[in-house]
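>>> Predicted model and sequence follow; I will ask about them next.
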Amino acid sequence: MILDPEVVGLSRLQFALTALYHFLFVPLTLGLVWILAIMESVYVMTGREVWKRMVQFWGVLFGINFAMGVATGITMEFQFGMNWAYYSHYVGDVFGTPLAIEGLMAFFLEGTLIGVFFMGWTRTTRLQHLVVTWLLALATSLSALWILVANGWMQYPVGAKFNVDSMRMEVTSFADVLFNPVAQAKFVHTVSAGYVLGSMFVLSISAWYLLRGRNVDFAKRSMTVAASFGLASALSVVVLGDESGYAISENQKMKMAAIEAMWETEPPPASFTLFGIPDVATRSTHFAVRIPWVMGLIGTRSLDKPIPGIANLVEDTKGKIDSGLKAYDAMLVLREDKHNAQAKAILAAHDQDMGYALLLKRFMDDPRKATPADIQKAADSTIPNVPVLFWAFRFMVLLGFYFIALFAYSFWRASKRRLDEKRWYLKLALWSLPLPWVAAELGWIVAEYGRQPWAIEGILPTALGVSSLTSTQVWISLAGFVLFYTALAVIDVLLMVRYARKGPDGLGLWPQVPRDPSLRPALED
């Protein structure tokens, strides 16, 4: 039976919406908890009460965000069994392992530590509470690590092999899965982006207080920490993003070509297209402004290695489909006769390409009946949405350099103790609050949209991973998720705005002070 494209499209849409929404909370948790650890370290070293109150106030906002992240993350995982049942069956032994470890080790560790963080101020010593805070920061990163190990395997499936007896992918080397170079590059890049977002969150809200003359000493100290941590993190994002780009060029060549709208292979070193208008119909890029050599250096770390273009990769895919068809045919023979030596030999020689033969099942029941035109159609389907990737990547990079400039300027103003002198700067810092979220979501669009049509790169096409559902059933679940997540979004915004407006003074963590600086008491202790 040919797969229903509406069911596939709706299932993809549902998972995309829930994943993008969940990722609104993840990077803020990753970044804000480390800022709490830094602030509490200063409190323990200096004994100044102001730093403790800073940790407690920002901890309230961290707690709200953490709770929303947990709620959206758990419901998102339900979809693997609900909308992606065959995906879960086919690769569950591999993909489920890091997810299970994340739940058993990192998630429960976070849940325990966050309880001690909030309830332990009067039950632990300063040093003991500081250890809890640092362990909480490490636990959040550990949680992200296992999630990104699972996601990295989807991008670059190593350490696993298809078992014809079970008809599933099975782990052959857990070490290869864990130390997957794509997963490691994604992890450091993602957590650094979270640090940027957490820093911007503190910087922007503190700027809002300074614009209103509230909690001035509190806000200045918070901005100083955010500017320092944010500058280091923003610089790290660029460096680690470059490493992530190199990993893509090594292991996901079609994604790299689509990001660059590189329709044909260029002589090395390839140029970087700073601006252009990709035209899918003519497979060309109009009004292209290129910087020589840059893409070659980023993508290959050399001056003599080419970056394959889309057209060349499509031709390579046609060859892999031919090879995969041999493996597919041998697999069917072995299902009837497990001892067929010839079929075993053929499968062993071509099993790495069997996923490419499965691309044809999007268009026909039996891939073995494919014509050259069918193979061409399947090969063309491996081209992702080039304009979306092209522009999403460039806006993400542009925002990355903006963050470096803003945090560098903030760091300079903090070093001069002149954070509250320029209202235009404070307004700019406030208005910049949503931008790290935009950059983070663009990054996930590039990562996930760029590997289509694969659920598992080169192994399992997305269209084959869906459950046996009707479009009506998927519409119902999609509507349910939209309603549930919308309700959570409203609650989250209301709580965040409410407690941010209250501020540390409104929560009893900071004394109410007059706007006239000469009338303010000393708040150091």
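Yep, that arrived.

>>> switch to C-alpha atoms for all contacts and neighbour counts from now on
Fine.

>>> Strands along this structure, start to end?
160-163, 168-171, 272-279, 284-291, 454-456, 460-461 (DSSP state E).

>>> export these to a markdown table and tack on mean neighbour count and distance to Thr470?
Below are these laid out as a markdown table (neighbours: other CA atoms under 10 Å; distance: least, CA to CA, whole Å):
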| stretch | mean neighbour count | distance to Thr470 |
| --- | --- | --- |
| strand 160-163 | 17 | 29 |
| strand 168-171 | 18 | 25 |
| strand 272-279 | 18 | 35 |
| strand 284-291 | 14 | 38 |
| strand 454-456 | 22 | 20 |
| strand 460-461 | 24 | 19 |
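
>>> closest to Arg413 out of those strands?
strand 272-279 (31.7 Å; CA to CA).

>>> The residue nearest the centre of the chain: what's its closest spatial neighbour, skipping adjacent residues?
In the chain, the centroid-proximal residue (CA atoms, centre = their mean) is Trp444; its distance is 4.7 Å. Residue nearest to Trp444 in three dimensions, not counting chain neighbours: Leu20, with 7.7 Å by CA to CA, 6 or more residues apart in numbering.

>>> want to compare, so here's the second one:
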Amino acid sequence: MVDPLLVELSRLQFALTAMYHFLFVPLTLGLSVLVAMMETVYVMTRRKIWRDMTKFWGLLFGINFALGVATGLTMEFQFGMNWAFYSHYVGDIFGAPLAIEGLMAFFLEATLVGLFFFGWTRLKPVTHMAVTWFMALGTNFSALWILIANGWMQNPVGASFNPDTMRMEVTDFFAVLFNPVAQAKFVHTVAAGYTMGAVFVLAISAWYILKNRHVELAKRSFAIASAFGLAASLSVVVLGDESGYALTEHQKMKLAAIEAMWQTEEAPASFTLFGVPDMATRSTEHAIHIPWAMGLIGTRSLDTKMPGIEDLVDRAKTRIRDGLVAYDALEAIKSDRSDQAARATFERTKADLGYALLLKQYVEDPRTANDDEIDRAAWSTVPGVLPLFSSFRIMVLLGFAMIALFAVSLFYTMREARAPRWLFRLAFLALPAPWIAVELGWLVAEFGRQPWIIEGVLPTFLATSELGVVDLLVTIAGFTLLYGGLAVIEVMLMVRAVKKGPDQVIDDPSALLPGTGTSVEGYRPFATPAE
């Protein structure tokens, strides 16, 4: 039997490192594209103000990129260290996109970032602009590969369990690559990153305007962030709808938990705007419903039912019993590799093998499970309803608030009217909003998949390494201290850059270091030859 504390500590450690890493990734995505857009305007107009904008926001991008790479390294190693059985069981599928993502992040992206920073005096303006766009594209493609890997965990297509090797193996790499869940997650995540980058630029620009510093640079940055942010935030809504539709097709239990939909509703299902889900009574108190909305979002029709949690639990019981047939056949194959009857039975029922494995948290041999244990295993497929229900709604509320902020900002920008000071104050105060939203989105996606580490294939509690509780406690404490230190460095460098302003840091990034104001040996990596 697996130690539940070991499993929870392994999950906690990965959640801490993943959520910390995800503080940097979306901002990298958004700033890379904004910087490329600014440099494009500079190349087209040759106006110094746009070059200064490119360098200033590019410097902030570089600080964030460095922290993103540093925090991503530990995640790569955690799969082998904390999740050894997972790596053994699905490494043939998961390893390929993860390796490609690592190569792109640590080689392609790093090379292009280096050319961006040190190529101003060595490359022609058009060539440097191309480098900046390739840097932005490389950053996005890096995200694509990790989301392909994660999307496969949500919807394991193009792979099959091999009873001879006792592992999942690739049967169709293109199915893995073009997994609809992965593609929906990619475009949704990228749009959220663009929104974060836009809010970041908008907030800092608003602060400069309020302080009456670097006003010309801030006004242009505010304008481009308003337009780009409005397009990106509207895209998040549209692409989020696509993600919701993908859940209807591939992760019905997650969607039912997000909506606290305990019973199957007649079509078209309503959307619960507010409520207090209660797992004990299996009901949602004080619910406020919007008729038809969930049916339109989840099924894009008016005549398709959406299954509720209780019906999905009943389906899970059936799959557990079918999975027991597959488990028994697999045991027979292990005893006699030539047993063709067992192989035929296994091929017929292997899609439900993962459901039988859910019983291993209650009994050593799933075939000895009684009806009560099967019932408990079936209900274990329901993730935490209250955290998912509330996290999703806060995320959506923040998303629409950011749309409103971008729309008002763009309205004043397009009218070339003097924006009220309250708008700039609001823009600055909105700075934390996209981070809260993306972290809640991560929670909905990953916590909502539980109890599966691979949806319907491998339960999370079976995927861990054989580590001790003390090992995990020590490493959690170590990562907390390390990442806490990195967070201080990140915030310090960002705040110092903003306070010093573009005039001091764009041609001398060493000014960010305490007590310094000139670069090493007088070299200025951002310097541009006189034109």
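Received, thanks. This is a predicted model, so every value here is computed, not measured.

>>> Per the alignment, the residue nearest to Trp444 of the first structure pairs with which residue of the second structure?
In the second structure, the residue equivalent to Leu20 of the first structure is Met19, according to TM-score structural alignment.

>>> tell me, stretch 62-71 of the first structure lands on which residues of the second structure?
Using TM-score structural alignment, stretch 62-71 of the first structure pairs with 61-70 in the second structure.

>>> what about that stretch, how far off from the first structure?
Superposed on the first structure, stretch 61-70 of the second structure shows a mean distance to its aligned partners of 0.2 Å (mean CA distance after the TM-score superposition for the first structure).

>>> now stretch 486-497 of the second structure
Averaged over the aligned pairs, stretch 486-497 of the second structure sits 0.8 Å from the first structure after superposition, using mean CA distance after the TM-score superposition for the first structure.

>>> Ala207 of the first structure and Ser432 touch, don't they?
No - using CA atoms under 8 Å, Ala207 of the first structure is not in contact with Ser432, being 10.6 Å away.

>>> These two - which one has more neighbours?
Ala207 (28 against 18; other CA atoms under 10 Å).

>>> show me what contacts the more buried one?
Neighbouring residues of Ala207 of the first structure by CA atoms under 8 Å, 6 or more residues apart in numbering: 219, 223, 426-427, 429-430.

>>> Drop anything exposed from those residues.
Buried members of the contacts of Ala207 of the first structure, counted by 16 or more other CA atoms under 10 Å: 219, 223, 426, 429-430.

>>> Just the ones of these in helices?
219, 223, 426, 429-430 (DSSP state H).

>>> from these, which is closest to Ala85 of the first structure?
Using CA to CA, those come closest to Ala85 of the first structure at Leu430, 43.8 Å.

>>> counterpart of the closest one in the second structure?
Aligned partner of Leu430 of the first structure by TM-score structural alignment: Phe428.

>>> Spit out the contact partners of the spatially closest residue to that match that is not a sequence neighbour.
In space, and not counting its chain neighbours, Phe428 of the second structure is closest to Ala203: 4.1 Å by CA to CA, 6+ apart. Applying CA under 8 Å, 6+ apart to Ala203 of the second structure gives the contacts 424, 427-431.

>>> Mind doing that once more with 7 Å?
427-428, 430-431 (CA atoms under 7 Å, 6 or more residues apart in numbering).

>>> ok, now Trp57 of the second structure?
Here Trp57 of the second structure is in contact with Val35 (CA under 7 Å, 6+ apart).

>>> Give me the residues contacting stretch 410-427 of the second structure.
Under CA under 7 Å, 6+ apart, the answer for stretch 410-427 of the second structure is 202-203, 206, 210, 223, 226-227.

>>> same thing but at 6 Å, please
Residues outside stretch 410-427 of the second structure that contact it (CA atoms under 6 Å, 6 or more residues apart in numbering): 203, 206, 223, 226.

>>> likewise stretch 287-294 of the first structure?
The contact list for stretch 287-294 of the first structure (CA under 6 Å, 6+ apart) reads 269-276.

>>> With distance to Pro461 of the first structure added, can I get those residues in a markdown table?
Converted to a markdown table, the contacts of stretch 287-294 of the first structure look like this (distance: CA to CA, whole Å):
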| residue | distance to Pro461 of the first structure |
| --- | --- |
| Pro269 | 32 |
| Ala270 | 30 |
| Ser271 | 31 |
| Phe272 | 30 |
| Thr273 | 30 |
| Leu274 | 32 |
| Phe275 | 31 |
| Gly276 | 30 |
